[in-house]
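Visitor: Pasting the sequence and the predicted coordinates here, then a few questions.
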Amino acid sequence: MENKTEAAEQESEEQKVSAFTRVMRFILRFLFVVVFGIVLGTALYVGVPALYRSTIEPMRANTQRIQELQETLSTGLSTNERQVEQVGERLVEVEGRLAEQGETTAALQAELDGFGEVLEEQASTISKFKLMSVQLEAIADDLDETMDRVELLEVALSEVEFPADQFGRQVRMITAMTMITKARLWLIQDNLGQAAEEISAARELLAEFLVNLTSNDVVDDVLVEIIERLDLALEDVRTTPIVAADELEIAWKLLVEETSP
C-alpha cells in the first residue's frame, strides 16, 4: 500500500512539474515573440527608413540618372545622326561641285591651250611680218639704188657718147638687178615658183655676156661669181628659201658694184 501511495504521489508531482514546465515554455515563447515583435518593429521603424535612405533612394537616384543619361545619349545619338546625315549631304554636294569645277577647269584648260596655240601662231606670224618688213625695207632700198643707177645711166648717155656695147651691158645688168629684186619679193610672199622663174631669167640674161665673149675678150670674174650665186639660189629656192635669199642679196650687191660709174 505504501508503495502504491508513493507511486501516486510521484506521478502527481511529475504532473505538476510537467504542467509548470509547459507554462514556463509558453511564457518564454510568448516573451520571445513579444521581444522579437518589439525588435522587429523597432528594426522596421528605424531600419526601413535608413535602408530606404542608404539603399533604395540611391538606387532610385542612380536609376533616374541612368535614365537621364540614356535620354541624353539618345538625344546625342539622334543629333549626331542628323549631323552625320548633314555632313554626308554636304559631302555629296561638295563632290558634285568639285566634279563641276573639274569639268570647268578642264574646259578652261582646253581653252587656255587653244589660246596658247593661237598666241604661238600669232607670235610666229608677227615674227614673220617683222622679218618681211625688214626684207621689204632692204628691197625698197635696193630698188631706190637701182633707180639711181638708171638715172646715172641716163645722165651719162645725155652728157657723153656712151659705147653701144657698154650701154647694152649696163642695161642688162640693171634689168638683172630688177629681176633679182622681184625674186626676193616673191620669196617674201612664199611664192617659190615665181621666185625661181625670176632667178632663172636673170641668170640667162647675164649668161649671154659669157656666151658672146670672143677669144680675145677677158672673162669678167665678178660676172662669173654673180652667175654662180644665181645657180646656188636656184638650187636652194625650193628647199631652203632663206639661203636662196642670202645668195640673191650677194648677187645683187655684186651687180651694184659692176654698174657703178
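Guide: Sure thing, it's come through.

Visitor: Please count neighbours and contacts with C-alpha atoms only from this point.
Guide: OK.

Visitor: Relative to the whole chain's centre, how far out is stretch 155-175?
Guide: Relative to its chain's centre, stretch 155-175 lies at 70 Å (C-alpha atoms, centre = their mean, to the nearest Å).

Visitor: I misspoke; the intended subject was stretch 183-202.
Guide: Per C-alpha atoms, centre = their mean, the centroid offset for stretch 183-202 relative to its chain is 47 Å.

Visitor: tell me which residues in it are buried?
Guide: The neighbour-count check on stretch 183-202 (16 or more other C-alpha atoms under 10 Å) flags 183-188, 192, 194-202 as buried.

Visitor: Now do the helix or strand hosting residue 195: which elements does it pack against?
Guide: Per DSSP states H and E: residue 195 is located in helix 192-211. In terms of contacts (3 or more C-alpha pairs under 8 Å, 6 or more residues apart in numbering; DSSP states H and E), helix 192-211 is packed against helix 164-188, helix 221-236.

Visitor: also this one, for the comparison:
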Amino acid sequence: MSENASPTPENSASAAPSEPKPSFGERLSGAFLALVRFVVRLLVILAILGALGAAVYFGVPYLYRRYVQPLEALQAQVATLQQQSATRAEEVNNRLLALQGDLAHLNDQQQALAERVAQQQSSLDALQARLETLEKQRAALADQLDSLAKRLDAADASAAHAQATAAALQTAWQQEEATIQAMQMQVVVLQALESLTRARVLIGQHNNGLAAAEVARAQAAVAWLQQQPNAQNEALQQAADHLTLAAQALPASPDLALQDIEATWQWLNGLLPHATPTPTATPATAPPTPTPTPTPQP
C-alpha cells in the first residue's frame, strides 16, 4: 500500500528543481513597459485616425471645390446656353415669319402699282391716238382755212364762220394737250414710285447696288417732272433732295436711305389725284435676289 500511494507536496518540491520567482521590481518594470507599449500603440492609432480625419476634413472640401463645383457651374452654364439658344431660335423664327409677311405685302403693292402703271399706259395710248386724230383734223381744218383764205374776198361770211370753227378746235386741242400732259406726268410719278418700291425690296434683300440703281431711276423721273411747265416745284424739290440723300447713303447706310426713300414716297404720292397706300417700312430678309424689271425712262 505504501509503495503505490501518491507523493506529497513536500516530496514533489524536493524532487523537482526550484524556479526563481520574479521580484516586485521586475514585475513593476514589466507592467510599466506594457503600459508604455499600450500608450505608444494608442498614440499611433490616434495619430492615424487624426491624419485620416484631417484628410477627410480638408480633402473633401478641396475635391468639392476642385472638381464638383466647376462641374456644377459648367452644367448650369450649359443649361443656360441651351435655354438661350432655344429662345433665340424661336425669336429668329418669329422675326423671319414677320419679315416674310412684310415682303409678301410689299410684293402685292408692287404688283398693284405695276397694274396701275399698265392702266395709265393704256389710257395714255388712247389719248395719244385721240391726239393723232385731232392732229389730222387740225391739218384738215388748216387746209380748209387755206382754201377759205383764197375765197375770202368772195365769201367773207363763210370765212368768219370758218375762223370761229378753227378757234373752237384750237381751244379743244389745247385742253386735250393739257390733259395729256397731266396724264403723262402721273405716269412718270407712278414709274418713280415703282422704282422706290423696288429699291425698298432690294434693300430688304441686302442688294444695295441694285437699290442704288432704282434710286437713280427715280431721280431721273423727278428731274424730268421738274422741267414740266405745270410742275409742283416745292414737292418735287423736296423729293429730289431726299433722293439725293438716299443715293449718298447707299450702299453704306441702307437704314438712312430707307428713311429718305419713305419721305420721297410721301412727297410723290401727294402729286397723284388718289393717294396710294404707303408700304410698311420694315426691312425684309428674303430668298435670292430677283432680277429687277427695267423702268422706262421718261
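Guide: That came through, no problem. Note that this is a predicted model, so its numbers are computed, not measured.

Visitor: Just give me the closest of the buried residues of stretch 183-202 of structure 1 to residue 29 of structure 1.
Guide: Nearest to residue 29 of structure 1, judged by C-alpha to C-alpha, of the buried residues of stretch 183-202 of structure 1 is residue 188 at 144.2 Å.

Visitor: Is it correct that that closest one is in contact with residue 132?
Guide: Yes: the pair residue 188 of structure 1 and residue 132 passes the contact test of C-alpha atoms under 8 Å, sitting 6.1 Å apart.

Visitor: tell me, what's touching the two both at once?
Guide: Counting by C-alpha atoms under 8 Å, 6 or more residues apart in numbering, residue 188 of structure 1 and residue 132 have no common neighbour.

Visitor: ok, residue 234 of structure 2 - how many residues close by?
Guide: Neighbour count of residue 234 of structure 2, defined by other C-alpha atoms under 10 Å: 11.

Visitor: need the helices and strands packed on helix 192-211 of structure 1 in CSV with distance to residue 19 of structure 1, can you?
Guide: Converted to CSV, these look like this (distance: least, C-alpha to C-alpha, whole Å):
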stretch, distance to residue 19 of structure 1
helix 164-188, 159
helix 221-236, 161
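
Visitor: Relative to residue 208 of structure 1, which of those helices is closest?
Guide: Shortest distance between residue 208 of structure 1 and those, using C-alpha to C-alpha, is found for helix 164-188: 9.6 Å.

Visitor: coming back round to it: between the helices and strands packed on helix 192-211 of structure 1, which one is nearest to residue 94 of structure 1?
Guide: Residue 94 of structure 1 lies closest, by C-alpha to C-alpha, to one member of these: helix 164-188, at 57.2 Å.

Visitor: For that closest one, which helices and strands make contact with it?
Guide: helix 57-159, helix 192-211, helix 241-259.

Visitor: need these in a markdown table with distance to residue 46 of structure 1, can you?
Guide: Output for these, formatted as a markdown table (distance: least, C-alpha to C-alpha, whole Å):
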| stretch | distance to residue 46 of structure 1 |
| --- | --- |
| helix 57-159 | 16 |
| helix 192-211 | 128 |
| helix 241-259 | 124 |
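
Visitor: picking that back up, residue 153 of structure 1 is nearest to which of the helices and strands packed on helix 192-211 of structure 1?
Guide: Comparing those by their distance to residue 153 of structure 1 (C-alpha to C-alpha), the top pick is helix 164-188, with 7.8 Å.

Visitor: returning to what we had before: name the nearest of the buried residues of stretch 183-202 of structure 1 relative to residue 163 of structure 1.
Guide: Nearest to residue 163 of structure 1 among these, counting by C-alpha to C-alpha, is residue 202 at 22.9 Å.

Visitor: which residues touch the helix holding residue 195 of structure 1?
Guide: Applying C-alpha under 8 Å, 6+ apart, the set of residues contacting helix 192-211 of structure 1 is 169, 172-173, 175-177, 179-180, 182-187, 219, 223, 227, 230-231, 233-234, 237-238, 241.

Visitor: Per the alignment, residue 204 of structure 1 pairs with which residue of structure 2?
Guide: By TM-score structural alignment, residue 204 of structure 1 lines up with residue 220 in structure 2.

Visitor: how close does that match sit to residue 124 of structure 2?
Guide: Distance from residue 220 of structure 2 to residue 124 of structure 2, counting by C-alpha to C-alpha, to the nearest Å: 20 Å.

Visitor: And the counterpart of residue 183 of structure 2 in structure 1, how far from residue 161 of structure 1?
Guide: In structure 1, the residue matched to residue 183 of structure 2 (TM-score structural alignment) is residue 167. Residue 167 of structure 1 sits 10 Å away from residue 161 of structure 1, going by C-alpha to C-alpha.

Visitor: Equivalent analysis for residue 26 of structure 1, please.
Guide: For residue 26 of structure 1, the distance to residue 161 of structure 1 (C-alpha to C-alpha) stands at 188 Å.

Visitor: If you count surrounding residues, which of these two has more?
Guide: Taking neighbours as other C-alpha under 10 Å, residue 26 of structure 1 and residue 161 compare with residue 26 leading, 12 against 9.

Visitor: Helix or strand: which one has the more buried one?
Guide: helix 2-51.

Visitor: now that helix: how far from the chain's centre is it?
Guide: Chain-centre distance of helix 2-51 of structure 1: 109 Å, with C-alpha atoms, centre = their mean.

Visitor: ok, residue 249 of structure 1 - contacts?
Guide: Not one residue lies near residue 249 of structure 1 by C-alpha under 8 Å, 6+ apart.

Visitor: That one -> structure 2?
Guide: In structure 2, the residue equivalent to residue 249 of structure 1 is residue 262, according to TM-score structural alignment.

Visitor: distance of that match from residue 246 of structure 2?
Guide: 10 Å.

Visitor: How about residue 190 of structure 2?
Guide: Per C-alpha to C-alpha, residue 190 of structure 2 is found 19 Å from residue 246 of structure 2.

Visitor: now residue 258 of structure 2
Guide: Look at residue 258 of structure 2 and residue 246 of structure 2: by C-alpha to C-alpha, they are 7 Å apart.

Visitor: do residue 106 of structure 2 as well
Guide: The gap separating residue 106 of structure 2 from residue 246 of structure 2 is 19 Å, by C-alpha to C-alpha.
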